[in-house]
Structures are given as C-alpha cells and as structure tokens.
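Asks: Using only what follows, build the 3D model:
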Amino acid sequence: MKKYSKNKLPNDVSDTGKKRKRIHGIFRKIKDSSYFFIFPYVTLFTLLIVLPVVVAAVLSLTYFNTVQSPEFIGFKNYIDLFTGDTVFLQNAISNMLIYSIIVGPLGYIFAFFLAWLLSQVPHRIRTIYTVIIYSPSITGPIMMGVVWRVLFSGDQVGYINYWLLEWGLIKEPLQFLQEPSLLMPIMIFIGLWGSMGVGFLAMLAGLLNIDRSLYEAAHIDGIRNRWQEVFYITIPSMKPQMLFGAVMAIIGTFNASGLAATLSGGTPPPQYAGWLVVDHANDFGFTRYEMGYASAITVVLLIIVVLFNKISYKLFAEKD
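Replies: Below you'll find the predicted structure:
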C-alpha cells in the first residue's frame, strides 16, 4: 500500500484540483462579465425576432405550400408582388399608408395630450381615468370591431341608424359596413379609439417623473404659459418615452389586421375596402397556403416599418 507525504500529492489528484480551479475561474469570469447579464435577452431576441425574420427572408425566395418541400424560385415572389398583384398595390399598400398616416400620428398626439392632462389631476382620479382610457387597447381592434359592428349595423337595430331615422336625417338605414367609402373612415375612427396603448402609459410615466424644479427654474428664466412649458421643458425631458411611444404607434398601425373583415362580416371586405398588408399576408399564408409569397409580403412590410422607425429615431432620439 502506497503512502504519500502530507506535502506531496499524486499527479492525478493535483491535476484534478487544478482543473477544478480553472473551471471555477472560468465560471467566475463569466459571472462577472457584462455578457452574462444580457445573455437571456440575446437568447430570447434571437429565437423570437432574429430567427423568424431570417426564416421569412429565406422562405420569400421559395415556393412553399406547407405540404411539399420549399422550392427555390429566386425573386419571383417579389416580381409578382410588385408587377402582377393589383390588390396589393392598389388596395393593401394604399389602405395601410392611409390608415397608418392618420391613426399613427393622430393617435400619438392624442396619447400625449391625454397623458399630459392626466398628469395634472390627483392620483386617485388619474388612476381611474388611466384604466378607462387604456382599456380599449387591451381588448384589441378585432374585439372593438365586434362592439362597433352593433353600433354601425346596416338595419334599424343598429344604434346609429336608429338615431338617424328617429331624428329624420335619413329615410332608410345606411349600409355603413358594406359601403366601401364608409368602411375605411369607420376603421380609422376605431383605430384612434384603441390607440391609447403601451405608448400612452410610457408617456404618462415620463410626465410624472419630470423634475418639478425644472419648471420653477424655467419660470424664473421667463416662461409664462403652459404651451411654453410643454415645448421647452416637458417634451425635451421625456424624449425616451416619446420615442418609445412613436415606435409603438408605428408598429401598432402597420401591424393592424382583421378589422375590415370583422366589421363587414366577410373576407375579403367589399371591394377590398380597409384591406391592409397584414390581411393580404394572412390571406396568402393561411387561406391559400402560399407561404413563400406571404413571406415576401411580410419582408416588404418589415422594410417599410424599419424606414418609418428610422424617421422616429431622427425626431426623438438623443443627439449624443
């Protein structure tokens, strides 16, 4: 039986101790590194954002009907989209731009204005009104469409037709939801009604966290009314919240879908009124099962959203 001195250990035991120390050292460096803290975010961002975008970009170059294997066809989907798809060019794109340009900026302005008004009232009242204003965005546009469908119903049961008939303004019920010229304005109205979402809460939080001493110093320097406070103190002090609200407004409006079909009761709606780009992608992807073509539509939409986000960053991002 071998005996070892207290100061001398066998090679395998000493090597094991060194390996353990080396491993502990590596783990300690990883734990103390900043990359350790962002690893969960990077992992989720890659799996939920980057990977789907890459898959959509790859599928957009193929013909894929979800049954057969994807067949590479190059840029044929994009060529067909911009040269032969009249519904996409004449209806989906134009409707999306009209809806986004009206609902996005107006909803953004209304969100800031309501948040500014609520920041002036006591805490309890502010909480109640915040819940009331925010609640339509929780239900989503499709659920709101179901509610508004009752109001704009094309018979005497519809509340608006009933009131118009009672007041003698019309002689027969108006087909609000089947008339292409009326469907889009109704969608815009509903979109504005439900645009007070997360961006509204972010702006309210930004308003409530502005240092009040800035206003006192501004009054000493010559500011005399609330409008000057808003433009010279409030907005510059909450640019991150303003940027977040702008990005959420852009994403929310460009990502809208299903509202026209819910209101009109059919897919597609009459003369494709209110037919948006996401509706077009859903139609090809989940009704016709042309996933490659649907992916091309989503890639084009992604490029449009990125361009509008760049504009938002130019307006509200910090200079430094």
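Asks: rest of the way, CA atoms for contacts and neighbours
Replies: Fine.
Asks: Please, where are all the strands along the stretch 51-200 of the chain?
Replies: Secondary structure of the stretch 51-200 of the chain (DSSP state E, counting those that start in this stretch): strands at 62-63, 71-72.
Asks: and among these, the most buried is which?
Replies: strand 62-63 (a mean of 22; mean count of other Cα atoms under 10 Å).
Asks: Run through who's touching that strand.
Replies: 70-74, 77, 290-293 (Cα atoms under 8 Å, 6 or more residues apart in numbering).
Asks: now those residues as JSON lines including distance to L208?
Replies: Below are the contacts of strand 62-63 laid out as JSON lines (distance: Cα to Cα, whole Å):
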{"residue": "P70", "distance to L208": "53"}
{"residue": "E71", "distance to L208": "55"}
{"residue": "F72", "distance to L208": "54"}
{"residue": "I73", "distance to L208": "54"}
{"residue": "G74", "distance to L208": "52"}
{"residue": "N77", "distance to L208": "49"}
{"residue": "E290", "distance to L208": "49"}
{"residue": "M291", "distance to L208": "46"}
{"residue": "G292", "distance to L208": "47"}
{"residue": "Y293", "distance to L208": "46"}
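Asks: which one of those sits closest to S181?
Replies: Y293 (29.1 Å; Cα to Cα).
Asks: Which strands or helices does the helix or strand encompassing the closest one pack on?
Replies: Element membership of Y293, judged by DSSP states H and E, is helix 291-316. Packing contacts for helix 291-316, counted by 3 or more Cα pairs under 8 Å, 6 or more residues apart in numbering; DSSP states H and E, involve helix 51-59, strand 62-63, helix 76-83, helix 239-254, helix 277-282.
Asks: now the longest one against helix 291-316, angle please.
Replies: For helix 239-254 against helix 291-316, the angle between stretch directions is 150 degrees (axes from the mean of the first three to the mean of the last three Cα atoms, to 10 degrees).
Asks: Tell me which helix or strand comes right after helix 239-254.
Replies: Past helix 239-254, the next helix or strand by DSSP H and E is helix 259-264.
Asks: Next, the second sequence, to be compared with the first:
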Amino acid sequence: MKLSKHSYILLAPFFIIFFLFTVLPVMMSLALSFTNFNMLEFPRWTGWDNYVRLFVKDDVFLIALKNTFLFAAITGPISYLACFIFAWLINELPPKIRAFITLILYAPSIAGSAFMIWQIMFNGDSYGYFNAFLMKWGFITEPILWLQDPKYMLGIVMIVQLWLSLGTAFLAFIAGLQGIDQTLFEAGAMDGIRNRWQELWFITLPSMRPQLMFGAVIQLTTSFAVAEVSISLTGFPSTDYAAHTIVTHLMDFGTIRFEMGYASAIATVLFGLMIGMNLVTQRLLKKVGE
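Replies: Sure, this is the predicted structure:
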C-alpha cells in the first residue's frame, strides 16, 4: 500500500461513496431483515420470524417468487442471446450504418414513453390495435382485456421486457466485438479453423469473456428485478397477482406499508437469488471455447 499510495488516494473518493451508498445500505438491510421496524419506532429484534412468515405464511410472496423465476428463466437467456446475436450481426456492417442501427435498437431501452406504445396496442377496448386487428379479421367477436386478464398479463410483460432488453449489455457486446485483435483470426485460420462458427466459439467468445460476464450480470439482474414494466402495464397490484414479482412485493411492504424489517427480508432473499444465479453463470461462461 505504501508503494501504491497515490493510486489509493485517487481511488479513495469512489470507494468511500461506494461504501456509504451501496455496501453499507446492503449490510443494514441484512441486519434489519431480522427485526420488526416500521421507521417510527426503534427496530425490535425478531430473529428468523420475517423469513418464516415469508416462506410459510405469505402466499402472495410465493406467487411473486414463481412469477419472478418464470420471468427470469424466459427473458434472461433470450434477452442475453438477442443482445449478442444483434451485436454480432451489426458488427459486420460499415461504421456509419452500424452506428445508426445500434441507436435504433438501443432507443427502446431509454425511451420514456415506451410503455405508452404497448398500452395502446394492448388496450382492452375495440380501439386497441390488437383487439381491432383480431376483430376486423374475425378471430374474436368482442375485445379482450389483455392487461387485466391473468391469462395474458405475465406473457405481455415478458414481451415488453424483451423489447426493452437491448440496453447496456448490447452496447458492451458491440464494444467487445470491436476490440478483438484481428490477428487472432489469421492465426486461427493457420491452426485449422475453417468457418465462422468455429471462429465464434474458439476466438470471438473467449476474447469477449469480460463483456460476456458483464452482460450476463446485467441481463440477469434486470430479469430478476423487473417491476416498472409490470406496474406500468398491469397496475399495482395486478389482477390476482398474475404479474406480481419479488420487487413489486418489496415495494408493497417497503414503500406503502412501511414494514421495513419484512421488506429487508424480501430484499435479502432477492439478493441471494441474484448471487446464486451469477455464480452459475460464471461457471457456464468458463466453459466457452473449450
């Protein structure tokens, strides 16, 4: 540390802020998960009561847990593959065209009015685009309440989330593809690589391991932490909790009921799920190129 003291001094502002506003709140949340805390009275230690209530007595949480796992299992891998495939295809285009198409594909992830478009398309009356199309061609005789019917709600939220998924991971993959040393492909051709699929598996993917790991963390975190899309499209809470997720359950107890101890227990469970899935993803990515 003495030899690198100037580096530590330069890094100190970031690490201080990171510790105060990220590490410390996570540690406090973990401690509060073992208490009964309503933000008015001093926290009262309750041990494992919050976790027992969560998994044994809270039926809505079990619905949220099922929805979140289903959501993550479908949208996580699909969005991850979509980010890479689109980035891989775009990388072959001329620079100006590549920049333009990248902007088009990235735009939905930052568009503030994105939900309004899907609300109009899935509107529950005859003016909704999907209802109007299906009624015009005789597929249905009366409008479908897409965003109120539990049969359709979770599927629609998944579709919208996939549409929004070409975000940070997508840009990271494009940057990773641009940074690959082109001499590796020449060396690969001399070593017996004969087609693009072999180039992809033995050269491109191993060269992009940092970006692949970053993209996996981003996409998994996004799929487990979905809430805004669900609330904007299906309401809060959704009908029969059909689109209820762990994060919306957390928001219910944390920002509406102010049961901060119980909300902290929900956040801790979600944190553990994310860590577990990231560890699994790291193991899988280590096998790329073998």
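Asks: care to give me the TM-score?
Replies: For these two chains in superposition, a TM-score of 0.94 is obtained (TM-score structural alignment, normalised by the length of the second structure); 288 aligned residues with a Cα RMSD of 1.9 Å.
Asks: about what we covered before: just the buried subset of the contacts of strand 62-63 of the first structure, please.
Replies: By neighbour count, with 16 or more other Cα atoms under 10 Å, the contacts of strand 62-63 of the first structure hold 70, 77, 290-293 as buried.
Asks: Those residues: which two are farthest apart?
Replies: P70 and N77 (13.0 Å).
Asks: quick one: which of the helices and strands packed on helix 291-316 of the first structure is nearest I23 of the first structure?
Replies: Short answer: helix 51-59, nearest of these by Cα to Cα, at 31.9 Å.
Asks: That closest one vs the second structure - mean distance after superposition?
Replies: Taken over the aligned residues, the distance from helix 51-59 of the first structure to the second structure averages 1.0 Å (mean Cα distance after the TM-score superposition for the first structure).
Asks: Quick one: work out the angle between that helix and helix 291-316.
Replies: Going by the same axes, to 10 degrees, helix 51-59 of the first structure makes 130 degrees with helix 291-316.
Asks: Where in the second structure does helix 51-59 of the first structure fall?
Replies: With TM-score structural alignment applied, helix 51-59 of the first structure matches the range 24-32 in the second structure.
Asks: ok, now stretch 294-303 of the first structure?
Replies: Under TM-score structural alignment, stretch 294-303 of the first structure corresponds to residues 263-272 of the second structure.
Asks: again with stretch 197-209 of the first structure
Replies: So stretch 197-209 of the first structure sits over residues 167-179 in the second structure, by TM-score structural alignment.
Asks: quick one on the thing from earlier: can I get the helices and strands packed on helix 291-316 of the first structure in TSV including distance to L97 of the first structure?
Replies: Compiled in TSV, those are given as follows (distance: least, Cα to Cα, whole Å):
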stretch	distance to L97 of the first structure
helix 51-59	22
strand 62-63	28
helix 76-83	16
helix 239-254	8
helix 277-282	10
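Asks: Which one of these lies nearest to M203 of the first structure?
Replies: Across those, closest to M203 of the first structure is helix 239-254 (Cα to Cα), at 5.3 Å.
Asks: that older thread, in TSV: the strands of the stretch 51-200 of the first structure, plus distance to G140 of the first structure.
Replies: Output for the strands of the stretch 51-200 of the first structure, formatted as TSV (distance: least, Cα to Cα, whole Å):
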stretch	distance to G140 of the first structure
strand 62-63	33
strand 71-72	37
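Asks: so which of the ones you listed gets nearest W193 of the first structure?
Replies: Each of those has some distance to W193 of the first structure by Cα to Cα; the shortest is strand 62-63, at 39.5 Å.
Asks: The closest one vs the second structure - mean distance after superposition?
Replies: Relative to the second structure, strand 62-63 of the first structure is 1.2 Å off (mean Cα distance after the TM-score superposition for the first structure).
Asks: just how off-centre is that strand within its chain?
Replies: 28 Å (Cα atoms, centre = their mean, to the nearest Å).
Asks: same deal with stretch 56-73 of the first structure?
Replies: Worked out by Cα atoms, centre = their mean, stretch 56-73 of the first structure lies 27 Å from the chain centre.
Asks: can you check stretch 169-187 of the second structure too?
Replies: Stretch 169-187 of the second structure sits 24 Å away from the centroid of its parent chain (Cα atoms, centre = their mean).
Asks: Can you report how many residues neighbour the counterpart of S312 of the first structure in the second structure?
Replies: Using TM-score structural alignment, the partner of S312 of the first structure in the second structure is T281. Per other Cα atoms under 10 Å, the neighbour tally for T281 of the second structure reads 16.
Asks: Do a quick rundown of the helices in the stretch 1-150 of the second structure.
Replies: Under the criterion DSSP state H, counting those that start in this stretch, the stretch 1-150 of the second structure contains helices at 5-18, 24-32, 49-52, 59-90, 95-110, 114-121, 129-136, 150-163.
Asks: can you list these in JSON lines and add distance to L212 of the second structure?
Replies: Putting these into JSON lines (distance: least, Cα to Cα, whole Å) gives the following:
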{"stretch": "helix 5-18", "distance to L212 of the second structure": "24"}
{"stretch": "helix 24-32", "distance to L212 of the second structure": "26"}
{"stretch": "helix 49-52", "distance to L212 of the second structure": "34"}
{"stretch": "helix 59-90", "distance to L212 of the second structure": "9"}
{"stretch": "helix 95-110", "distance to L212 of the second structure": "18"}
{"stretch": "helix 114-121", "distance to L212 of the second structure": "27"}
{"stretch": "helix 129-136", "distance to L212 of the second structure": "36"}
{"stretch": "helix 150-163", "distance to L212 of the second structure": "18"}
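Asks: Just give me the match in the first structure for Y127 of the second structure.
Replies: Aligned partner of Y127 of the second structure by TM-score structural alignment: V157.
Asks: no wait, P237 of the second structure
Replies: In the first structure, P237 of the second structure lands on P268 (TM-score structural alignment).
Asks: Next, its match: secondary structure please.
Replies: Assigned with DSSP: H, G, I helix; E, B strand; the rest coil, P268 of the first structure falls in the coil class.
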